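K.L.:
predicted model, plus sequence, below.
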Amino acid sequence: MTVALMWEARAVAGRGEELLAWAGRQRLAGDPLRRETLRAPQDRVLVITWWDAAYDAELPELPEPGPELVTRAVHRWRFESLNVS
């Protein structure tokens, strides 16, 4: 089974590039099948990692950035991959 972990944070206004760089420097305790970093308006950063694991497996996740960098706690979601086209 493939599990996707999604990590999304919103930077303090004007610090989106800094949050993006911070996320890119974070290393995980393990190698995902794939890791993708995205950005969106309002200084949002999204990191998705894909793992060959059971849905409820213990998997490494990105940490919380410091409170000076983000406007709120990180949002996290876990999904089971069903189809790739």
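P.N.:
Good, I have the coordinates. Fair warning: this is a prediction, and the values are worked out from it, not measured in the lab.

K.L.:
use CA for all of it now, contacts and neighbours both
P.N.:
Noted.

K.L.:
show me what contacts the residue nearest to A13 when sequence neighbours are not counted?
P.N.:
Distances taken as CA to CA, 6 or more residues apart in numbering place D43 nearest to A13, at 6.7 Å, with adjacent residues excluded. Shown in contact with D43 (CA atoms under 8 Å, 6 or more residues apart in numbering): 10-17.

K.L.:
before we go on, here's another structure to hold up against the first:
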Amino acid sequence: MTVALMWEARAVEGRGEDLLSWARRQELAGPPPLRRETFRAPQDRVLVITWWDAPYDADLPELPEPDAELVTRPVHRWRFESMG
């Protein structure tokens, strides 16, 4: 089964590049995911998606919370399973 973990944060106004850089530098513990992509969107939002060959409820490494002065709210996290 393929599981995708989504991590999304919104930077403090004007700090979008800082948040993007921070997210790109974060390493995940353990074996690497099958795939990892980083996106950005208006309003200084950053999205990271990782894909794993694992059961849906597996204990998988995730990106941490950035420092509070970098983001406007807690990180949003979602988990999805591939439907093919």
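P.N.:
In hand now; what should we look at? Keep in mind that this is a model prediction, so the values were computed, not measured.

K.L.:
and the contacts of D43 of structure 1 as TSV, adding distance to T71 of structure 1, neighbour count and secondary structure?
P.N.:
Formatted as TSV, the contacts of D43 of structure 1 follow (distance: CA to CA, whole Å; neighbours: other CA atoms under 10 Å; DSSP: H, G, I helix; E, B strand; the rest coil):
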residue	distance to T71 of structure 1	neighbour count	secondary structure
R10	6	23	strand
A11	6	23	strand
V12	5	18	coil
A13	8	12	coil
G14	11	11	coil
R15	10	16	coil
G16	11	22	helix
E17	14	14	helix
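
K.L.:
which one of those is nearest to V74 of structure 1?
P.N.:
Using CA to CA, R10 is the member of those that lies nearest V74 of structure 1, at 7.7 Å.

K.L.:
and the closest one, how far is that from R44 of structure 1?
P.N.:
The spacing between R10 of structure 1 and R44 of structure 1, counted by CA to CA, to the nearest Å, is 4 Å.

K.L.:
overlap in contacts, the two.
P.N.:
G16.

K.L.:
buried stuff in stretch 15-35 of structure 1?
P.N.:
By neighbour count on 16 or more other CA atoms under 10 Å, the buried set for stretch 15-35 of structure 1 is 15-16, 19-20, 23, 32.

K.L.:
thank you, goodbye.
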